[in-house]
Structure formats: structure tokens, C-alpha cells
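Peer 1: the following block contains a protein sequence and its predicted model.
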Amino acid sequence: MSNKELQALKERYVAAGAASPNEQFADHATNAELWDADGKRMIDFAGGIGVLNIGHRHPKVVEAVKAQLDKLMHTCQTVMPYEGYVKLAQKLSEVVPVKGHAKVMLANSGAEALENAMKIARAATGKTNVICFDGGYHGRTFYTMAMNGKAAPYQTDFGPMPGTVFRAPYPVPYHGVSEDEALRGLKMAMKADSPARNTAAIVIEPVLGEGGFYAAPTSFLKEIRKICDENDILMIADEVQSGFGRTGKMFAIEHSGVEPDIMTMAKSMADGMPISAIVGTDKHMDASGPNSLGGTYTGSPTACAAALAVFDVFKEEDILGKAQALGDKLNKRFSQWQEQFEHIDNVRNLGPMAAFELVESKDSHTPKPELAAAITKKAKEKGLILLSCGMYGNTLRFLMPVTIEDEILEEGLAILEESLKEVGA
């Protein structure tokens, strides 16, 4: 079917709140390229919102999923467990930097991972509250919606949010929030809203995802670790978007040396197959009773097979080395653009988790979201898939596969540069 025919079906049958505004429909893809239903080729700098760090349809992952389909598709692991689940749990426990011996629960999505992380934190501490941060994004279930540090569009139409969720500032000096101010805000939240005796967890993204690709300073993460240790609070690192090589290390928290009590992950964990994980210190993960955690499809055999193959690819193809090299390339190009273009500022990256801001002026730092929207639109017309993000909608973020070929990367950057010139950046 053509894009036009599919769009007509979408308008008739897909709920408006779930429907993409994009009128192109993906047909097939390989690594960093995809083709729509009309055969138009696109370069993918979005990666399914950070899901495709090793590219569309990596051959080793495809092979692993096909092999698993020939053996077993589903039993529900709580009814009849299988090898893939326990082998993936072992692999994750060996590489995830939490305090002490790690245990694992598998789920289906990032939101499920955060939801279950909070259930575990409550069971482990006997406390109810959570403190999150401005700009954070944790999911679309009711509790994770309340945890999000940005209301629209995630909370707008859905009435009162669950209680016991409190918020503190995230350090973004470029927009006027220093690290000291963020720490004062966190401590004030614990005095005014959620005292330590009621706080089960502090949840933080080591690098904000939807919130704008701002990395938390190492000193800030260490201070959170100290506050948690002193007050019997669990530190939960949300690595759903920043994990699996996006920052040049397997997990962003590794840049700081801080060990959280629990980590959540999803997205690039299985190169497009739906799976997530909650990995935490064994005494915390074992705190709730039998059959208290799980779900019908959690840790499905095919998704586990894909995730195990992803680990093999990371080792065999030096994905972390490629990620570091890609981050250096992006930083160099974006820094040149910051000098070249009037409205580009605050170029930043942690590995290839890279971004820059569109602003009225470099002196004012005033966000210019309409320019970011114009650039993404122009780039799409020219065959480049690009995403904006941030509290102000003025940040362009880059989530192209780490495995992107050099010539495809350069082609995509050339399209972006043309788009920047044409819209007057």
C-alpha cells in the first residue's frame, strides 16, 4: 500500500492520541537507512528514539530471533521458565554497575521497568515516596507519568496524577540552574515535601533524554549517592535512553563511577525487540514476595535471544569504541556549526549522545523552538529523520546508529547543514 492509502487507514482506525503526525510509513530498513511505502529512502538520525544503537536489523540479531522462533515463542516465564531469561539475567548482573551482587527482573518497556523499580524500592525500604527531577522522562503508565518532569503532552488530558511523587531541579547551568542550586532544591524537597523517613527512592537520568541531553555532573551524582546512603533511600538510575553504548560506555553512570542501587534499561537492549530490565542489589530485588513481579510477556524468548545477540555484537564489533569515535566526529562538526551559525549554541555530547540548542542569540540563551521545528521539517523533506527534544523544544538530539557507515553519516550531516542554511539558523 502507498503512504497515501495507509494515511487514510490511520486516520480512520488509529486513535488520535496514538497516531503519528508523520504521513510516511516505514517499509524496510537496514542499519541507518530506511525506505517508506512509496520507496523513498531516508537516513535515520533518530534510531527509533534510541532503540537502534547497532542499527536496523543487525544480521546477528535477526539470525538469533529466527533461530529462537524455530524453538519456542512463548510459555510465560512464570509458568515455564526458559534458558534465555536466566542467561540474560546472568549477563546483565555481570555488567551492570550496581552496589553488590546484582539480580534481574525483565519486563517489556522502559515504563514497565521504572514502574517495577518503584515497586521494588517500596518493598525494600517500607517507604512510599519518590523524588524525581525537572525535565526527566520515565514513561506513560500512570505512576511514571507522575514521575515525568514535563507535563505536556504526557499528563495533559488524564486528570490528577498519583501522589507520593515529588520533584527537584536538574542541574542545567545553561538555563540558569547551577549544580549548587539543584542540590539545594533536592534538600529542600526532602525538608518541605518528602522527608527521608517517607522517601523510598531518588530516581535520576544520568543524562536527560527527552529533557534535552544534559549530563548530570559526576559531583552531583556522588552527592545523590551520599544522600541516599545517609538516609536509607535507594538511588535508581534510569538508563532507558542512555544505556547500551549511547554515551561511549555501556551505561552513562559509568562515566561517574557511582554505583546506584537499581538501574533500569530498555530501548537499545535488544535492537528493536520489546524488552526492558530492572537490575539491582540482590537484597533489594528479593524484597517482595513470591510472584509479586512479572507479567505475561515479560522477558519473552525472542526478545531475550535478541538481547543476548546484542551483547555478542558489542564484543565482536567494538561498539563502545565506535561510539566514542562517533561522538568525537559529532562534537567536531557541531562545534564548527556553533561558530558558523548565529542561532546554534551549547553544543554538547557524552559519546554519541549529542545535541545542540537553537536560540534567539548566544548571549540571551533564549530558546527558539520554532527554528528547531523548521529544521526537522526541512531535513525530513530532504530525506533525513531528525528529532528535537528538551523542556523548551529547542534542542536537536542525535540518536543515529553507532554502526552508521561513514559515508551515510556524512550524507546525513550534509543534509542537515543544507537545512540549517535554508531555514536561517
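Peer 2: Cool, the structure landed.
Peer 1: CA atoms for contacts and neighbours, from now on please.
Peer 2: Will do.
Peer 1: next, the residues that contact the helix or strand in which Val62 is found from outside, please.
Peer 2: Per DSSP states H and E, Val62 falls inside helix 59-69. Residues from elsewhere that reach helix 59-69 (Cα atoms under 8 Å, 6 or more residues apart in numbering): 270-271, 301-303, 305-307, 309-310, 313.
Peer 1: now with 7 Å, please.
Peer 2: 302, 305-306, 309-310 (Cα atoms under 7 Å, 6 or more residues apart in numbering).
Peer 1: just these: which are in helices?
Peer 2: Within these, residues falling in helices by DSSP state H are 302, 305-306, 309-310.
Peer 1: separation between the closest residue to Ser276 other than its chain neighbours and Tyr297?
Peer 2: Once flanking residues are discounted, Ser276 sits nearest to Ala266: 4.1 Å by Cα to Cα, 6 or more residues apart in numbering. To Tyr297, Ala266 is 15 Å away according to Cα to Cα, to the nearest Å.
Peer 1: ok, back up a step: would you mark the buried spots in the helix holding Val62?
Peer 2: By neighbour count on 16 or more other Cα atoms under 10 Å, the buried set for helix 59-69 is 61-62, 64-65, 68.
Peer 1: so between Ala266 and Tyr297, which is more surrounded?
Peer 2: Ala266 (32 against 18; other Cα atoms under 10 Å).
Peer 1: list the contacts for the more buried one?
Peer 2: Ala266 sits next to 109-110, 240, 275-277 when contact means Cα under 7 Å, 6+ apart.
Peer 1: the strands in the stretch 301-425 of the chain, which residues?
Peer 2: With DSSP state E, counting those that start in this stretch, the ranges of strands along the stretch 301-425 of the chain come out as 344-350, 353-358, 384-385, 387-389, 395-398.
Peer 1: now do the longest one: everything it contacts.
Peer 2: Going back to what we said before, that points to strand 344-350. 247, 327, 331, 334-335, 337-338, 354-359, 362, 425.
Peer 1: same thing with the fourth one?
Peer 2: Strand 387-389 is contacted from outside by 46, 210-212, 372, 376, 394-397, using Cα under 7 Å, 6+ apart.
Peer 1: what about 6 Å?
Peer 2: Residues outside strand 387-389 that contact it (Cα atoms under 6 Å, 6 or more residues apart in numbering): 210, 212, 395-397.
Peer 1: pipe these into TSV and attach neighbour count per row.
Peer 2: Below are the contacts of strand 387-389 laid out as TSV (neighbours: other Cα atoms under 10 Å):
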residue	neighbour count
Glu210	23
Gly212	25
Thr395	30
Leu396	24
Arg397	26
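Peer 1: return the member of those nearest to Glu317.
Peer 2: Arg397 (24.7 Å; Cα to Cα).
Peer 1: which residue, other than its chain neighbours, is closest to the closest one?
Peer 2: Ala355 (4.4 Å).
Peer 1: next, the one to line up against it:
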Amino acid sequence: KKGFGSFVPDIYRIPAPNMYRGIDGMTEEQYINYCIKKLDESFISQVDPDSLAAIIIEPVMGEGGFLSMPAAYLHKLRQVCDKHGIVFIADEIQCGAGRTGKMFACEHSGVIPDIVVTAKSIGAGMPISATTGRAEIMDAPHPGGVGGTYGGSPVACVAAIESIKILQSESFLKRVNEVGEIIRITLEGWKEKYPLIGDVRGIGAMRLVEFVKDRKTKEPDADATLEIIRDAVAHGLIMIRAGLFSNCIRLLPPIVITDEQLAEGLQVLEDAIARAQEKRKL
């Protein structure tokens, strides 16, 4: 949030589960239960749930570091929303549009949101976003109560309609998982070879590498991450960071990528990682 204040009041930010940075000594199940307990406590210490209008969450966090929200945690949020009349909003702008192998990332948990927000991939490069929700919510404002300067661009809408047809197709989703599996296998191989890599994670073709100074302490290594990105860019591969500590590199290749192109891109990134690792041995 550095340099971006002040913020709108009455918005409460709750720490999300991070399975890689859980609590030592806890099993995954114990850690998830701990996060749910802390969520319950936040409804006492921070805000009364009866006063909440909506809860917004990314089923798989993008900027946050490709953190998949545990199904049990999302189901807990759904229960809280149902109990207190809170609108459950799924932010699927980055993790939606088939990126995780399903049209929407929330489908992996079986949780059905009240509203889904989408953008980016649904237009295949054309500028468009969408808010989709239950009729009683979407129809609540009076006619003309919700609008936008660029709403309803005919060209962007046609592009989105055709894109969504492709994104929902079996062949496209099959290819998403094929691309994701190639990346997964490759990244797990890297983790075995390079101590700089603390974790590799993701779903479908939404994958990420997290870099650390020490695997035991999991101390983030943002410097190495930036060094690797600069090296990769110098060799023709555009990369972007992610994660709370800016120590992660995200992989979001276009699904139309060929196996050969994917292998070439992954090799460029691995070479950059290898060079960064070698420097730290000197």
C-alpha cells in the first residue's frame, strides 16, 4: 500500500491463509482451522458481521502470490455471508476465464458466490470488464443507477462474447491443464535443483515460483527475484513479480502457446535462475 493512501474507511482487510507460510508445528488442517478461528475473531475485534455489506476475495490470489484459498475457508465465508445477509463477491479478474482449468477458480471449491467480477482475458485483449451476479442484486439499482463511460462498447462486447465461447470450450480447458502440467513438472524440477526456490505453486496454467534466502526460515529474497527478472528480460522473456514480499515470479502464458514456445520460455527463465544461484555460491 506504500504511496497509495489514504484509503476508503470502513474497509477491513483480513489476512488470508498462506499454506506455504503457515505456522510451524501445525498440519495443513490445523492451520486452516486456525485461520478460520482468526476470521471469527475479526468479526468481534474489527467489525460486526451484521454491519458488513460484502466480502470480497480472490479464490486464487493474483498480486498476493497465487495463493489458492482452501476450500474449507471459502465455505466458511459462504456460511458467514448466508447467516448475516452479506454479499459474497469473487474477484476472478486474474484467476478466472479458464486460467486455472475451470471457467472460474471458485468452481474448484464448489462455493457459489453472489457476484463474480471478471475482466482481462474475457476480452482477449479488448478493453472490457464484467460484473455478474444474482438477479435480485443486479436489478436492485434503479434504471440508470449503474453505468460507466465506456460501458457497452460494441466492438469489445463482440470480442468478449466470442472469447467466452472459446474459454468455456472443452478443448480450451483441456489445453489449459496441459500447459499447466508442463509448467508444474518443470517448476518442481527446478525446486529440486535450486535452493533459491522456496516454493512452487498454482492451479492449471496459473503458476508461480517463490524465492527465498533460506528454505528453513523462508526469508523472502526480493533482490534475487528482481535480478532474475532483469536477466530474463535481457534474454527476451517478459516477467512480472508478485507476492506480499515481491519475491515471486508469476507464469501466466497465453494458452495458445505451443509446447516448443513454452519450453523455450521456461528455459530462458531457468537459465536466469541458474545464474542467480551460481552468484550466491561465490
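Peer 2: Everything's here; your move. Remember, it's a predicted structure, so these values are computed and weren't measured experimentally.
Peer 1: tell me how the two chains score on TM-score.
Peer 2: Once superposed, chain against chain, the TM-score is 0.92 (TM-score structural alignment, normalised by the length of structure 2); 271 aligned residues with a Cα RMSD of 1.4 Å.
Peer 1: kindly reformat the contacts of Ala266 of structure 1 as TSV containing secondary structure, distance to Thr403 of structure 1 and neighbour count.
Peer 2: Below are the contacts of Ala266 of structure 1 laid out as TSV (DSSP: H, G, I helix; E, B strand; the rest coil; distance: Cα to Cα, whole Å; neighbours: other Cα atoms under 10 Å):
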residue	secondary structure	distance to Thr403 of structure 1	neighbour count
Ser109	coil	23	21
Gly110	helix	23	26
Val240	coil	19	29
Ile275	coil	21	28
Ser276	strand	22	29
Ala277	strand	23	28
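Peer 1: and in structure 2, which of those remain?
Peer 2: Here is what carries over to structure 2 from the contacts of Ala266 of structure 1, by both residues aligned by TM-score structural alignment, their matches' Cα atoms under 7 Å: 240, 275-277.
Peer 1: list just the nearest of these to Met118 of structure 1.
Peer 2: Ala277 (13.0 Å).
Peer 1: which one is the counterpart of that closest one in structure 2 nearest to, not counting chain neighbours?
Peer 2: Correspondence of Ala277 of structure 1 to structure 2, assessed by TM-score structural alignment: Ala130. In space, Ala130 of structure 2 comes closest to Thr118 once its chain neighbours are excluded; the distance is 5.2 Å by Cα to Cα, 6+ apart.
Peer 1: again, but for Met391 of structure 1
Peer 2: Closest to Met391 of structure 1 by Cα to Cα, 6+ apart is Gly211, at 5.5 Å.
Peer 1: what's around Gln46 of structure 2, how many residues?
Peer 2: By other Cα under 10 Å, neighbour count at Gln46 of structure 2 equals 12.
Peer 1: where's the equivalent of Lys191 of structure 2 over in structure 1 relative to Ala89 of structure 1, distance?
Peer 2: Lys191 of structure 2 maps onto Gln338 in structure 1, with residues paired by TM-score structural alignment. With distances taken as Cα to Cα, Gln338 of structure 1 is found 43 Å from Ala89 of structure 1.
Peer 1: quick one, which of those two is more surrounded?
Peer 2: Ala89 (21 against 18).
Peer 1: for the residue most central in space within structure 1, what are its contacts?
Peer 2: For structure 1, the residue sitting closest to the mean C-alpha position, by Cα atoms, centre = their mean, is Gln241 at 1.5 Å. If you count contacts by Cα under 6 Å, 6+ apart, Gln241 of structure 1 has them with Gly50.
Peer 1: look up how far Gly50 of structure 1 lies from it.
Peer 2: The value you get for Gln241 of structure 1 to Gly50 of structure 1, if Cα to Cα is used, is 6 Å.
Peer 1: any chance of the strands of the stretch 301-425 of structure 1 in TSV, plus distance to Pro367 of structure 1?
Peer 2: Converted to TSV, the strands of the stretch 301-425 of structure 1 look like this (distance: least, Cα to Cα, whole Å):
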stretch	distance to Pro367 of structure 1
strand 344-350	10
strand 353-358	6
strand 384-385	22
strand 387-389	12
strand 395-398	9
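Peer 1: residues in contact with the match of Lys191 of structure 2?
Peer 2: With Cα under 6 Å, 6+ apart, Gln338 of structure 1 has these contacts: 344-345.
Peer 1: which residues in the stretch 1-150 of structure 1 form helices?
Peer 2: Assigned by DSSP state H, counting those that start in this stretch, the helices in the stretch 1-150 of structure 1 fall at 3-13, 47-50, 59-69, 83-95, 110-125, 142-147.
Peer 1: what's the matching range in structure 2 for the last one?
Peer 2: Counting by TM-score structural alignment, helix 142-147 of structure 1 pairs with no residue of structure 2.
Peer 1: for the longest one, same thing?
Peer 2: Against structure 2, there is no aligned range for helix 110-125 of structure 1 (TM-score structural alignment).
Peer 1: can you give me the buried ones in that helix?
Peer 2: 110-125.
Peer 1: among those residues, which pair sits farthest apart?
Peer 2: Gly110 and Thr125 (22.5 Å).
Peer 1: how about Ser419 of structure 1, what's its match in structure 2?
Peer 2: In structure 2, Ser419 of structure 1 lands on Ala272 (TM-score structural alignment).
Peer 1: returning to what we had before: quick check: the match of Ala277 of structure 1 vs Val117 of structure 2, distance?
Peer 2: The value you get for Ala130 of structure 2 to Val117 of structure 2, if Cα to Cα is used, is 6 Å.
Peer 1: check the mean deviation of the biggest helix by length in structure 1 from structure 2.
Peer 2: Taking DSSP H as the criterion, structure 1 has its longest helix at helix 319-340. Taken over the aligned residues, the distance from helix 319-340 of structure 1 to structure 2 averages 0.5 Å (mean Cα distance after the TM-score superposition for structure 1).
Peer 1: so what corresponds to Ile227 of structure 1 in structure 2?
Peer 2: By TM-score structural alignment, Ile227 of structure 1 lines up with Val80.
Peer 1: show me what the helix or strand where its match lies is packed against.
Peer 2: Element membership of Val80 of structure 2, judged by DSSP H and E, is helix 71-84. Using 3 or more Cα pairs under 6 Å, 6 or more residues apart in numbering; DSSP states H and E, no helix or strand is in contact with helix 71-84 of structure 2.
Peer 1: check contacts around the counterpart of Pro220 of structure 2 in structure 1.
Peer 2: Under the alignment (TM-score structural alignment), Pro220 of structure 2 pairs with Pro367 of structure 1. Contact analysis of Pro367 of structure 1 by Cα under 6 Å, 6+ apart lists 359, 394.
Peer 1: how close does the residue nearest to Ala130 of structure 2 sit to Gly65 of structure 2?
Peer 2: 19 Å.
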